[in-house]
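Visitor: quick one, fold the following:
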Amino acid sequence: MDIKLVTTFLDVFESRNFNRTADRLELTQSSISGRIRALEAEVGAQLFERGRAGATPTPAGIRFEPHARLLVATWDQARRDTGASEERDRLLRLAGQFSLMRPVLVDWVINIRARDQRTAVDLQADYSLQIIKDVSHGAIDIGVLYSPQYLPDLEIQQVGEERFVMVSTHGRHLAQIPKDTYLNTDYTSYFRQRHQTLLPELANSAITVSFEGIAVEFLRRTGGSTYVPSRIVADLASTMEGLCVVEDAPQILHPIFTAVHRRRCHYPDIVQALTVLKETLDTAGGAAE
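Guide: All right, here's what the predicted structure looks like:
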């Protein structure tokens, strides 16, 4: 099977439009149609319903999608492993919720490489649901996330906690925080529930964001108050005049989990990478007790 047929299928599956996929892949619409027809002939099933509204996956197409992702991931790993140089003989595929754990993930990879220079690392960022799907399908070796989905074939473990603190350009005490400039952060359902319980009076602010980078950008442009991971506060304060931690605001501790496929959880390189992650969290003050 030509792997290009599979990657084209995945693009159409996401775009729901042959013309849009043609633009993204810099091909003609007829080339995209030809690839999909060739793939349908190989799998023996129609994968898309074509119409004026676009391309809608058939039930067979929906069933094929996870297999297609696994095929692409397996091919990519095979290509990397086969082409390994004298300086590299193994590949770890890691994924995490990068916007919330940027310092941890980067430190983790640096420490993995410091421990073993022969290990190459493919680090990806995604949402929890996609990370779980990729780990389950074998496309990712280790997922680091906040909101795991417990599936029978996955080993889910809590490895630490992320500490969120309120920062503000208005002052160091809750009494100084104006409600009209407070920026609500909806990072996860767990975070939202904890925030609602601890600070119900600030839960219905005018602006709510779910991405830490956007929250920081609002602070830079307009000032205000919001919750951010404690790990980034020092860097923010050094570049944002007047920003400080609100000392009497409650801290929110959010569990950090890892997801590994059960058939891989005893692989030596996986075990070592998990050990390094726990050491990294412990050094940064975020390890689980």
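Visitor: going by C-alpha atoms from here, please, whenever you check contacts or count neighbours.
Guide: Will do.
Visitor: burial count for the nearest residue to L5 once chain neighbours are set aside?
Guide: Of all residues not flanking L5 in the chain, R35 sits nearest, at 5.5 Å (CA to CA, 6 or more residues apart in numbering). By other CA atoms under 10 Å, 18 other residues sit near R35.
Visitor: any chance you could map the strands in the stretch 151-289 of the chain?
Guide: Remark: strands assigned in the stretch 151-289 of the chain by DSSP state E, counting those that start in this stretch are 154-168, 183-185, 207-209, 225-229, 244-245, 252-261.
Visitor: wait, which of those strands is closest to V72?
Guide: The minimum distance between V72 and the strands of the stretch 151-289 of the chain falls on strand 252-261, with 18.0 Å, by CA to CA.
Visitor: give me the contact list for the helix or strand L100 falls within.
Guide: Taking DSSP states H and E as the criterion, L100 maps to helix 98-115. For helix 98-115, the external contacting residues (CA atoms under 8 Å, 6 or more residues apart in numbering) are 96, 119-121, 125-126, 211-213, 229, 231-232, 273, 276-277, 280-281.
Visitor: just to revisit the earlier point, please identify the most buried of the strands of the stretch 151-289 of the chain.
Guide: Among those, ranked by average contacts under mean count of other CA atoms under 10 Å, first place goes to strand 225-229 (a mean of 25).
Visitor: grab the nearest non-local neighbour of R194.
Guide: Nearest residue to R194 in three dimensions, chain neighbours excluded: I252, at 7.1 Å (CA to CA, 6+ apart).
Visitor: need the contact list for that neighbour.
Guide: Shown in contact with I252 (CA under 8 Å, 6+ apart): R163, F164, V165, F191, R194, H195.
Visitor: now the second one, please; I'll put the structures next to each other:
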Amino acid sequence: MAQTFLAIIDCGNFREAAERLGVTQSTVSARIKSLEEQLGKPLFVRNKSGATMTAAGQNFRDYAQSFVQLWEKARHKVASTTSYQDYFRIGVRPSLWHPLTMNWLKDVREQFPAVAFHLHFGIAGDMIRKMKEGVLDLAVLLTAPSLPEIKVERLFKEDFLLVGRPGDPVPDPQQPEEFAARYIDIEWGEEFRASRDHYYPFLALAGLTFSVASYGLQYLQENGGYGYFPQSMIRAELDRGALSVVEAAPVISQQVYLAYVNAKGSNILPELIDRFRLQAKEL
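Guide: Predicted coordinates for the structure are as follows:
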């Protein structure tokens, strides 16, 4: 029923959702009616233009996505027994993909060829929720979750540098409006934001924000501007002179965390965690 609910959201109406799912429209209606009865709230308002979510539907959407993902995880884990020894879903902040997670993935695939992996990229809040719901087995984050069912450990400290294109005018904190207009904000998390706002309070309301760092970096390189990026992410660009560091700007250090659910019952998950620790030591 959760898949039917999400199909209606994507299609915008019951008829197209039924076509996508390969069932009749009456079947889709019956599934939603049953779901609404179980939840005790209407999920959609049907009108000539299609189907619009109610407030209850909007609240249920994230849970429906998690239900589907958890089912997919269970299905892959059971199915993997014929081809693989085990199956794990790993959550990663995009900025922590290279080199940490990419090197880790290369390592564990060589060490555990009989294990299947699914990499999920997202923001901290989304991944923490997915871990709590059992969708993700572990995650690499810039924010430490505070939940009893999730264990957290520090991997290493990352230095964030303010960078721009070589030859572009250096931002002047004494001209906050001009500085803010050229600043490219990335959603690094609340801990980073608090540190940055301590030095540059006028950047709290950025005119341009990216949730995915690689896109923000691409925009900066093509159009100019300045932004904070982790040193490990931009090391190659700095080495070949494609980016330059704003020397007068403060370096903002932030902890990188490894979060995971209880490894009880898994012989491989503790090994995967140890491999992250080893990769972190090499950075």
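Visitor: hmm, back to that, mind telling me what element whatever residue of the second structure lines up with the residue nearest to L5 of the first structure is part of?
Guide: In the second structure, the residue matched to R35 of the first structure (TM-score structural alignment) is V28. Assigned by DSSP H and E, V28 of the second structure falls within helix 25-39.
Visitor: and for T74 of the first structure?
Guide: Element membership for T74 of the first structure, per DSSP H and E: helix 59-82.
Visitor: and the very next helix or strand once past that helix, which stretch of the second structure?
Guide: Per DSSP H and E, the first helix or strand lying C-terminal to helix 59-82 of the first structure is strand 90-96. Per TM-score structural alignment, the counterpart of strand 90-96 of the first structure in the second structure is residues 86-92.
Visitor: quick check: that stretch compared with the first structure, mean distance?
Guide: With mean CA distance after the TM-score superposition for the first structure, stretch 86-92 of the second structure departs from the first structure by a mean of 1.0 Å once superposed.
Visitor: who's in contact with that stretch?
Guide: By CA under 8 Å, 6+ apart, the surrounding residues in contact with stretch 86-92 of the second structure are 73, 76-77, 80, 101, 114-122, 127, 135-141.
Visitor: repeat the analysis, applying 6 Å as the threshold.
Guide: For stretch 86-92 of the second structure, the external contacting residues (CA atoms under 6 Å, 6 or more residues apart in numbering) are 77, 115-121, 136-140.
Visitor: matching residues in the first structure for stretch 118-133 of the second structure?
Guide: Against the first structure, stretch 118-133 of the second structure falls on residues 122-137 (TM-score structural alignment).
Visitor: who's in contact with the matching stretch?
Guide: Applying CA under 6 Å, 6+ apart, the set of residues contacting stretch 122-137 of the first structure is L70, R93, L94, A95, G96, Q97, F98, I140.
Visitor: so how far is Y190 of the first structure from the fifth one?
Guide: Using CA to CA, to the nearest Å, we find G96 of the first structure at a distance of 17 Å from Y190 of the first structure.
Visitor: and those two? Which one has more around it.
Guide: Ranked by neighbour count (other CA under 10 Å), G96 of the first structure and Y190 place G96 first, with 24 against 15.
Visitor: tell me the secondary structure at the closest residue to that one other than its chain neighbours.
Guide: Nearest residue to G96 of the first structure in three dimensions, chain neighbours excluded: V144, at 4.6 Å (CA to CA, 6+ apart). Of the three states, V144 of the first structure takes strand under DSSP: H, G, I helix; E, B strand; the rest coil.
Visitor: dump the residue contacts of V144 of the first structure.
Guide: Counting by CA under 6 Å, 6+ apart, V144 of the first structure has contacts G96, F257, T258.
Visitor: kindly indicate which of those lies nearest A22 of the first structure.
Guide: After measuring the contacts of V144 of the first structure against A22 of the first structure - CA to CA - the closest member comes out as G96, at 30.0 Å.
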